Structures are given as structure tokens and as C-alpha cells.
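[1] Okay, sequence plus prediction incoming.
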Amino acid sequence: MVQEGELLWTPRAEFAQGSQIARYQRWLREQRGVETSDYATLWNWSVREPEAFWATIWDYFDVQSSVPYSRVLDTHQMPGCKWFEDSRLNYAEHLLRQEAIAPDATVFHHLSETRPLAQMSWRELGRQVRILATELRALGVQPGDRVVSYMPNVPETAIAMMATTAIGAVWSSAAPEFGVKTVIERFSQIEPKVLFAADGYRFGGKDFVRDAEVRRIVDALPSLQTVVWLPYLDPAAPPPSWKQMRRWGDLLSGPDVSPEQFRYEHVAYDHPLWVVFSSGTTGLPKAIVHSHVGALVEHLKLMHFHLNLGPKSVMFFYSTTGWMMWNLLLAALLTGSGIVLYDGNPAHPSPDFLWQLAADTGTTSFGASPTYVQMMEKAGLVPGQRFDLSKLEAIVVAGAPSTPETFAWFYRSVKPDLWVTSQSGGTELCSGFVGASPTLPVHAGEIQARLLGMDVHAWTDDGHELIDEVGELVVTTPFPSMPIKFWNDDGGKRYRESYFEAMETIRPGVWRHGDFIKVNARGGCYIYGRSDSTLNRFGVRIGTAEIYRAVEQVPEIADSLIVCCELPGGKFFMPLFVRLKPDAELDENLVRRINTKLREDCSPRHVPDRIYAVTAVPYTLTGKKMEIPVRKLLMGWPLEKAASRDAMMNPDAIDWFVRFAQDSRDYDWRGNAATSARA
């Protein structure tokens, strides 16, 4: 069994020295006189001298602005600081710069359950973006207007995003599997003028027609002036006869607009680029706004230095259009990299289907969530034996904490010379706080480093820094991709409450992200789940990821969820819920083995008070276990206040917990915590 922190891979000298970040370090030395002997010294300089660091990002990547910036940063006080004041630029213009360099190279490999694998060139992408942007202007879309999408992960959605941002309008996207209520909760906050909508999608061989859902969404958004209809499931079907309806094909049949004829809208440094939404598991989803300039400089840094992408790269990450990883996948275009767009079930028609796709597209960087990796591991898949993955260089695991076993599976089952990386950040920054460097070794379960320009630390509750111990993830220096605001958040009250209020009495202006993190002496990082779902027993804080790692190694366990409920008198109740594999039974023997595993791998404090078998574990639409809503249900909250069904991947899964919470009122655990685990 692999141990946490065990050395798994060291980069070859030619890989490390030829990386994007190594080239940047040489440029820093030659052009700026900044000597950085290794990643640690580079990171230290980037957070101690943020103005100097981010100015070099601007210069190194030759950011195009029609007006020079007056200063990099006006103040170190968060929130409210201003980045690259007075500059005027456009994010989409930078996404499409590669068109002028290699117009006939492939930018999109795209596949779905309704369409065969195909390619699109940079020239064709640029042509369609310019045509659609021109048509949007003709429809009256102005800079600052909101344009939204209810479409799958297909080229049309990416083209719509780039056309929208190219003219200075504000983009927002929801995946077509989102429920109507979820979409309306999001889009009604920002009052869109245009909606791009598809007639449905196919998943796992089954068609999901969304005509009726789109109609309900349109009816609930009085601000809409135009609906652009994409006949995706049935290209021959006539569009609905709505007054404001336009067909995608009709808009794209407009005259070509050459690069010389087209005018990108250069917008101010604080102009909104897009609105991304929090998961909305409780309460109204937060409408998080990023700027063109903030997203641009952050994504230039992230995609080049931390993912090591370039014009010869092909990046794949399994995502829907409702997750910020879709935005990041498109950000790979800033490097000249090609990307793979896939719409469908990742395990259809076979569990290793995505590896076939990686082989067919020459993927160099393969991304997925830990949940998908665990499914492959449990299925006994060995992709390296079945597919030609000779071009594959890197693995990007994101969306939830990764275990040492996840890392080891890649080296055992895919290929031994592989840069396996784990990342962690969030929708709030549309990027990562901690992640990868191609110049560093890979240790099992460990995120390689804090990302450049991200002044991340683990703190105690009273603001003391921790090394090799778990603490709150805080950021003490501003970063460009922090939200410029929440939409309709007068005075920034909700923004402050979300990320700054908890630290106000300790040190004002510190970002508290809500994750549990450990930073070790060499700079490696571990994320242990959300700190607001943290288990607290006898004053010791426990990350839920530690529990899951141990429990899900038990052969009979398919999935698990744990919460801790605080009770009167300083007591608590910590139940563990497990989904069993077929034919398994939660008997006394299995309970004993689970508890022994937790006691030996973790500590006696990790042993739950009781263990219950459930039919399913509830997940958000972005694949996160719904620990906080379940905890609230057990503490007596009604479902409508604890969670939103439309924000769930599997809404029926929450019903078991609703019944459990109701039935538990017959017991006395809320006042008398159990002292031993039993089925």
C-alpha cells in the first residue's frame, strides 16, 4: 500500500528544463535580474513582490492593451483592490491570438454521444466567433449586457462564449442537465438579454429533451430579448415558434468578417468578463464576477507555468458547461494548445472510453475528478495496456481531494513516466490556489506547491501559521482573479461575509477560503475538504477526506459520507453513512472492520458513533459530497432550507437522509451522544 508523501516520480532533466516555468525563470534572470534558484525561491519572490511579479506576467506574455496601465496594484488591502488600473483589453482577443500564427492547426477535437469525433481549425474558430459576435451586435447586445447559455459541452457553446466576451458583453453558463429552478435562480439574478439554448442532450445513450425546460426558463426571464436555438439532438427539427427565437445556423450563415475588419471591444480593467455561480447547495447561489484583466493574467500564468501547455499540447478535462473547469479548459487556448471537448457519459459505452478518446486525439494533458479515477480503479482498468498513450505527459486531477492511492493508480495503470498533478482552488477565483510545477517531484497524495502569486498559508483559528499541521486555508496578499464583486451585492456585504468576515477580528483583509489545508516543510500541500464541514471531536479537527480515504479502501464499501453534529453540553454525534457494493451487508463484522481501519489508519477520534447503510450518497452538480446539507438535516433544518434539489447530481439520494432525520427524532442522540459505533 502506498504511503502518503511517498516519492512517486521525479521529472527528467530535459522535461524540467524545457518547461514553460523554467523558460520564464531564465527570462527573469536575463531581463529583470531576478535570480530564482528553485521553485521555492520563485514562489517566495512572487508573493513578497506581487506588483513586480504580476508586471512580469504582463510583459512576458505581451498582453495587448489599447491603453497602458497606470499601476499594477493600488493597495494590498482586500477586498476592493484594483489591478492594472486604466488598462483596456479583451480576454477573447487573447484566446484567439494563435489564429494568426497557425491558422490551419487544430484547436478543437470534439466528440459527443450525438456526433462523431471531428476537428476544428483555429481559422474556422476565429471565423465563427467573428460572425456570431457581429450578429450579436446587430441584435443590440452592448458592452455590459448579459448573455447566458443552457447548452452542452460542444464547440457552439465555446464559440458563443468567445463571441459574447469579444464584444464586451458578460457571459454566464448553465449545463443542460441543471433543473429549471437551478437555472432560474442563477440567471434571474443577472437579467440576461440573450439566451443560447439547445434542444437537449444525450447521456449514456439516452436522450433528454429540454424544450419544455427552456420554455419555462424563458418565461421566467422577462429581460430576455432573443433566444438562439441550437437543434442539437435533432438537427432537422423546426425550432419552437417563439417570437424572440433565432436559429444558430441562421446567425452563423452571415457574411465572413476578416480579422482586420473585426473590432474587439477593449473594456476597462474592472469590466465584468463572466458571472460564475457557487454550487447553491444552500441558499441562493453566489453570482461571482471576474474581470477581463484579472482572469487573463491569472490564466496566462496558470496554463503556461502550472499546466505546462503550449502550441504542441492537447488538453482534455472532463467537464460540463456548468462547472468552472469548463472555463479553464477554454483558457488553455491562451497557450496555443488544442483542447478536447466531450459531451456525454464518461463511462459510455465502456468504463475506459475516455482513454480511447485520449489516444484518438493525442491528448498530452488528461484531466478528470477523483471520483472518476476511483471508478476506474475499482473497475480494474489498466488503460496503459489497451491504448496508445505515448503522447500523454500529464494528469490533472481536480474537483475534490485526491488520495495517495489515486496517484499510485496512474503510475501503475497508465504509465510510469507521468507528471501526476492535483489542483485545488475554486469557482471564486476560477483558478487554483495550490497545484503543480513541472520542475518538482510528485509525492503520493500531495499537491506539489502553492501556485505563483498565491500567498497561501495554513492558519490556526487565532491566526498563527502552521507547518506540517492542518489549518484554515487563508490568502494574505491580493491576487488578480479574486472576484471584483458579487452581482447585486450592494456594498459588497455578501462578498465580505463569504471570505473576509471570519478573519476580521484576527487580521482584517485576509481571505479565508473555507478549506482545510496542510503545508509541509518542503512546500507540498494537502487539502482535507471544506473546513465548514470539518469534523470536530474533543477539540481536534478532522478533515472528511481522511475518513473517506480509509473507509473506501474497505472492499465492501462503494462510497461514504460522514458528518459531525454538535449537541448541547459540548457533546456531539458523528454518524458514518456507507453505500455498499452489491451483495455486501452491513453486519457486525463489517462495522468492526471499518472501525478498526479508521482507528489504525487515522486515530480513535476518526471512529464514527454509528454506521448506517444508505442507497446513495448525495452529490452536488459539480461532484462534491453534500456534507453540509446532510449535517443541517440531521440538526433539524427543513429540506428547503438545508439544500436545493436542483443543485444535486442525484436528487433522490437526499430523500433517505430526510427520512432518517425525521425518524431520528424518536431517538435521544441529540441530547445523549452515542459512545460506540453500531449498525
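    Received the coordinates, thanks.

[2] can we go C-alpha only for contacts and neighbour counts from here?
    Will do.

[3] In a strand, Ala558, correct?
    Yes - counting by DSSP: H, G, I helix; E, B strand; the rest coil, Ala558 is found in a strand.

[4] and the comparison structure, right after this:
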Amino acid sequence: MTAAAHPAPLWQPDPDRIAAARVTRFQAWAAERYGAPAEGGYAALHRWSVAELETFWAAVADWFDIRFSTPYERVLGDRTMPGARWFPGATLNYAEHALRTAEDPDRADAPALLYVDETQEQAAVSWSELRRQVGALAAELRALGVRPGDRVSGYLPNIPQAVTALLATAAVGGVWTSCAPDFGARSVLDRFQQVEPVVLFTVDGYRYGGKEHDRTDTVAELRRELPTLRAVIHIPLLGTPAPDGALDWSVLTAPSGDAGPTDAGPVFEQVPFDHPLWVLYSSGTTGLPKAIVQSQGGILLEHFKQIGLHCDLGPEDRFFWYTSTGWMMWNFLVSGLLTGTTIVLYDGSPGYPAIDAQWGVAERTGTTLFGTSAAYVMACRKADAHPGRDHDLSRVTCVATTGSPLPPDGFRWLHDEVSEDLWIASVSGGTDVCSCFAGAVPTLPVHIGELQAACLGTDLQAWNAQGEPVIGEVGELVVTNPMPSMPIRFWNDPDGSRYHDSYFEMFPGVWRHGDWITLTDHGSVVIHGRSDSTLNRQGVRMGSADIYEAVERLPEIRESLVIGLEEPDGGYWMPLFVHLAEGAVLDEALTRRVQQTIRQQLSPRHVPDEIIEVPGVPHTLTGKRIEVPVKRLLQGTPLDRAVNAGSVDNLELLRFYENLARERR
């Protein structure tokens, strides 16, 4: 993309907005105290943040007033990847920072959490009440014998109790891990059995799509199969009594009367900077999910930077991201508390009772930053929803999307149907760092189809196959210097080999994430999809996301899946699987239109060899299209070896692709 070629931005922040942005104020402050460049705007600040990595992170810790109970010896004890050591000597506590706003008498009664379910009724939890509940629960966890480093698990939906349980776990120095209750027992056990939790928080069921889903049998199975459990804590979301031997949530978190010791506030265990905070899991489509361990200090600093500078959130904001406890965005949402921001928890279907349900939540809660998936935006567009017309979204200043690249049509639709003065932040990162590599910058313009810029302190580059950085052409997403939230390790990976092989095998000492990206000459980032399912036709590489974006504009195509298959005879077979909209037929005319769309908009080399109608596209439990396992099935790998059954939303769909492969052979 040359400077002459790139069109005018879709949105540009006005001078007042740029001046008021927290990142602008941070830059001026860091210029005075830490030698950051005073001029040159965000681009200059970013260059400084990666060139002077230690100074930058020292400035972040200072700006956000990190409470180190013992001081750090230096910022980066060892910068080798993997194995970088951040802030050696320092001790702190994540939960202490998340609850700091409760200490402010002017804010103590303001809402820390707003909770909405499918009835659209709202419940608020104040800062002082959240702090009190965390204190009570932390004391009970200690009484149950939970010690620093012990794992505490939650089989919970996105409800206030899940936030309280995470913070109480962090307060005692425990290690939190969670799964959403729509995960079946096998999927949960694939995750929790690896980390051997001592406590399990659980619900009796959940509500989704207007129906109640009982989970008592699943919970009983989890209890049987997790022999390390010392306690189970029951949250009666559907109103059932606690099962035998389980403790009742309301008893453990009840006020103790006359401001007794548990009402005095939590006791925050001061732990080393690199003490584990939580375990997140990869999607695990081709084996056991990776159990990714991130640190209290690393997450604290990374999320302060991301939420306070990139998302521009503060005490006056309300932060809503549609997520579940099985996705890293839930952990990221909870960190909104760090900046004194009210976080909005929604538990329910994204499209119930109608496709615009999430916009309704944003309206009712006065959301200022609304986060969702690119897939939801495109579904609203396809359903001809008009959120700006049908809802009062006047408080929404930013819509952020992740999960997959937001196609250009998604940018245009948000601009046209939500607000012309809308900051659209398409962001990209990963569970692996529980943060973003590139995305939101409140002071930069938004160009259609592009992420605004690489994030501060993130040495993001695109590398070609020779390991050389490239601008304006597709390359592997790499990060050439450590980030504080990179995993400290994987659980049950004693020699670190699985961690090393996941990120550092292709380019030793450099993090390779597995995405195809282009860095433009004006500093923005374009994501093309996963590099391990790249379409490589006659030497021309293309990301699958580019195909989806073009094909799914056609109203007849509900969703698609493209696979590029290297064949034993040296040939290359590239089928496009299409899940049709209701009433649509894959006839000759539609086939021609799909081929023409790809030929004209993308590349004649990437016109599929066959277009095949399918009953659906398989996804991971967090909603990502499954490409690599389908490729393996088509190559003849048996289903039980091609995919981890517990990681997919619909195993029967994969049997369809397996049968297809068998017929083709």
C-alpha cells in the first residue's frame, strides 16, 4: 500500500479528542520525566517504547502508580525469549489494584459491576460491596487451606460472582482458571485436570437463548474426575439447593454483622512479580489445550497500559465486551476495574431475543466502549440491523472488535449504522498474551480494513520466510522483544519444550504468533488470517480471512471455509465450503458469482477448484473457524487424531467432512 494509494481515513479524532486522550497526557508526562519524545505523536512514542523498553515499562509502572510492596531491582532482569524476567525483586498484588477505587470515598458507592441477563434487567455491585465480598471470600479460601500457588477453578457464566471469585483467588495468591458452562464435561476436564484445582466454583446451570440449561450432572462428573478438590462452592443460578458436600456461595460471602474482620476489606498476599495469576487455555483443536500461565505483575502492567492508554478508559467510562469466562476477553474485561472503570457483564446469547440484543445492552448500561466479535458485526449487517436508529448509542464512543479480522464492509457498516463519529478499533492479539499486539489508538485515524497501529511496548514486525522484516507485503507476525504478559510457562511443561515449540521454533529467540500480517507504510496493520492454514497457490500466498471477507458479502452465503491442500502427487486442491442462507441454492449462477467475486476482488489464482455446500462450518468453543483439523481430515487423518473432540462446537459437522474425504479418496 503506497502513500499515494491509501485513501482518506474513515474516521479521524478531532484535536480536542487527541488532546484529552490519556495516551497524549502520558506522552507529555513521560517526555518530562523519562525522556520520551514530546513531539511526533503516537508514532514517535511507539518507536521510543520499543527502543527504550525498560524505560517505557518503568514509566508505565510510575504513571499508573503500581504499588510495589518491595521495590524492583531493575525492569528487565533477563530479556531472552523464552524466559524473560520482568521486575525481579518486586512484590505486589493484582487484586489490590483492581479494588483500589473502593478506597476513594467519592467512588465507593458507584457501580464497579453492572450485570445484565437475557431479561435485560440490570443489577449493580458497588465498589465497596465488591471489595467487601472479595474480603469475605478470600478469608474463606484461606480457611479452606488455599495457599499461594494453589489453583482455584470456576465453571461459571459471565456473572458478578465469577469476578468476585477471580479477585478473591488473586488476593490470596491463588491461581485462577475458568471455563464457561456451555463447555461439556470432557472439554472442562481436558483443561482443569492439567492444573489440579483445589477449589471449584460452580453453577447449577445457565440461561441461554431463552432456555434454562441444567448442569448438575456435569458438575457431579467434574467432582468425580477432579480428585484434588478440597471444596466445591455452589452458586444457585437456577435456584437449586447446594448438592451434598458443597458449600453455599451466599453463606461464604454474607456480611459478618457489625463490620467484623471480614468486612474490613481483603488481606492482599504480596507475591513476586512473576507469581502466576491465572491459567488460560488454547483452543486445543489438535491435542490437549495448552495451559498458558501468566503472571500477576505481567498482566497488571500490560492491562493497565492496554486499558488505560489504548482503550482510553477511566472512572467515567462503562466498559462492555460480549464474552464468556472461557475466552481471554473475559479476563481482559475484568481488568477494566484497574482503571476505576465500571465493567458491564452480560450473560446470555449474543442474538436473543433478536440480533440487536448486544446493542440493547450497550444502550441500557450507558456503555462507552463496546467490544464484540467481528462475526457479530457481520451478522448484524447481514440481518439489516440498524443499531444507531433503533437504540440510543450516544454514549458509545468506541466499538472494538476481535476474534477474527473485521472485514472492510464491517467498518463501513459500523460507520453508517452506529455513528459517523465512531472510533472503530479492530484489535488483534491472543490468549497467549491475554492482550493485543495491535489495535486501538485513540489519537490515530481509522482506515477501512486496518488495525490502527502496533501497541506500545510491542516490537511487532512482519517477517518473510528468510527472517527479514518487510513493509507493505505479507509476512509472519513476530514480536522481537519480550512483553510482560507473555506466558511465564505452560503448566506441565517441565523442560519448557512445548512452550518453545509453540512460538520460538521458526525464528529462534523471536516470538512467532502464527498470523499473516501486512505492516503498511503509514504504520497500520492488516491481518490476513492464520499462517498455518495459508493458501499457497503457485507461490502466491493469501490468508483465508481475505477469501471469507469477499465471499460472505454475497447474501446467499451465511459462512464459508476454505482449505488449501498439498497433494501427494505435487498438485494443490483448494475447495471452498459454503453454508448457505435459508432459501439459497448453490446453482450454476451462484457458483459463477462466487468464482467471479474471488477472481475480481482478490486473485484469479485463488478461485477455488470446487465449491461445496455444507450443513455448517465447525468452530472452536470460543467461536473461531476450524481450518487445520478440516485440512487434516481431508488429507486422510482419522477424526480422533485430527481434532480434540472436546474443543469443537459440533462434532457431527466434522464427521461430514471426514465422510467427504473418504468419498473423495
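    It's in. From a predicted model like this one, the values you see are computed outputs, not experimental measurements.

[5] what TM-score comes out when they're superposed?
    Taking TM-score structural alignment, normalised by the length of structure 2 as the basis, the two superposed chains have a TM-score of 0.97; 655 aligned residues with a C-alpha RMSD of 1.3 Å.

[6] what are the ranges of the helices in the stretch 1-150 of structure 1?
    13-17, 20-27, 39-48, 50-60, 91-95, 98-101, 122-138 (DSSP state H, counting those that start in this stretch).

[7] Pick the most deeply packed of these.
    The highest mean neighbour count among the helices of the stretch 1-150 of structure 1 belongs to helix 91-95 (a mean of 23), with neighbours defined as mean count of other C-alpha atoms under 10 Å.

[8] Can you add distance to Gly144 of structure 1 and give the helices of the stretch 1-150 of structure 1 back as TSV?
    Rendered in TSV, the data for the helices of the stretch 1-150 of structure 1 read as follows (distance: least, C-alpha to C-alpha, whole Å):
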stretch	distance to Gly144 of structure 1
helix 13-17	42
helix 20-27	35
helix 39-48	32
helix 50-60	24
helix 91-95	14
helix 98-101	26
helix 122-138	12
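
[9] so which of those helices gets nearest Met635 of structure 1?
    For Met635 of structure 1, the closest of the helices of the stretch 1-150 of structure 1 is helix 39-48, at 41.4 Å, according to C-alpha to C-alpha.

[10] corresponding residues in structure 1 for stretch 169-185 of structure 2?
    Against structure 1, the aligned range for stretch 169-185 of structure 2 is residues 164-180 (TM-score structural alignment).

[11] Endpoints of that stretch, how far apart?
    As for stretch 164-180 of structure 1, its first-to-last residue distance stands at 23 Å under the measure C-alpha to C-alpha, to the nearest Å.

[12] Report the buried residues of it.
    Along stretch 164-180 of structure 1, these residues count as buried under the neighbour rule (16 or more other C-alpha atoms under 10 Å): 164-180.

[13] cool, and stretch 191-209 of structure 1?
    191-203, 209.

[14] repeat for stretch 570-585 of structure 1
    Buried residues in stretch 570-585 of structure 1, defined by neighbour count with 16+ other C-alpha under 10 Å: Lys571, Phe572, Phe573, Met574, Pro575, Leu576, Phe577, Val578, Arg579, Leu580.

[15] and if you look at stretch 635-652 of structure 1?
    Neighbour-count burial for stretch 635-652 of structure 1, counted by 16+ other C-alpha under 10 Å, picks out Met635, Trp637, Leu639, Ala642, Ala643, Ser644, Arg645, Asp646, Ala647, Met648, Met649, Pro651.

[16] which one in structure 2 is aligned with the third one?
    Going back to what we said before, that points to Leu639 of structure 1. In structure 2, the residue matched to Leu639 of structure 1 (TM-score structural alignment) is Leu639.

[17] you'd agree that match is up against Arg655?
    Yes - taking C-alpha atoms under 8 Å as the definition, Leu639 of structure 2 is a contact partner of Arg655 at 7.5 Å.

[18] Quickly note the distance from Ser69 of structure 2 to Gly298 of structure 2.
    In this structure, Ser69 of structure 2 and Gly298 of structure 2 are 16 Å apart, going by C-alpha to C-alpha.

[19] Same drill for the two, tell me which one is more crowded.
    Shown here are Ser69 of structure 2 and Gly298; by other C-alpha atoms under 10 Å, Gly298 has more neighbours (25 against 13).

[20] for that one, what are its contacts?
    Gly298 of structure 2 makes contacts with Trp86, Phe273, Asp274, Pro484, Ser485, Met486, as judged by C-alpha atoms under 8 Å, 6 or more residues apart in numbering.

[21] Quick check: closest non-adjacent residue to the aligned residue in structure 2 for Ile21 of structure 1.
    Matched to structure 2 by TM-score structural alignment, Ile21 of structure 1 sits across from Val23. Residue nearest to Val23 of structure 2 in three dimensions, not counting chain neighbours: Leu309, with 4.9 Å by C-alpha to C-alpha, 6 or more residues apart in numbering.

[22] Now do the contacts for the aligned residue in structure 1 for that neighbour.
    Using TM-score structural alignment to pair residues, one finds that Leu309 of structure 2 aligns to Phe305 in structure 1. The neighbourhood of Phe305 of structure 1, defined by C-alpha under 8 Å, 6+ apart, consists of Ser19, Gln20, Ile21, Ser437.

[23] Repeat that for Pro236 of structure 2.
    Remark: with contacts taken as C-alpha under 8 Å, 6+ apart, Pro236 of structure 2 is in contact with Val203, Asp204, Gly205, Ala242.

[24] ok, of the buried residues of stretch 570-585 of structure 1, which one's closest to Leu125 of structure 1?
    Using C-alpha to C-alpha, Arg579 is the member of those that lies nearest Leu125 of structure 1, at 45.0 Å.
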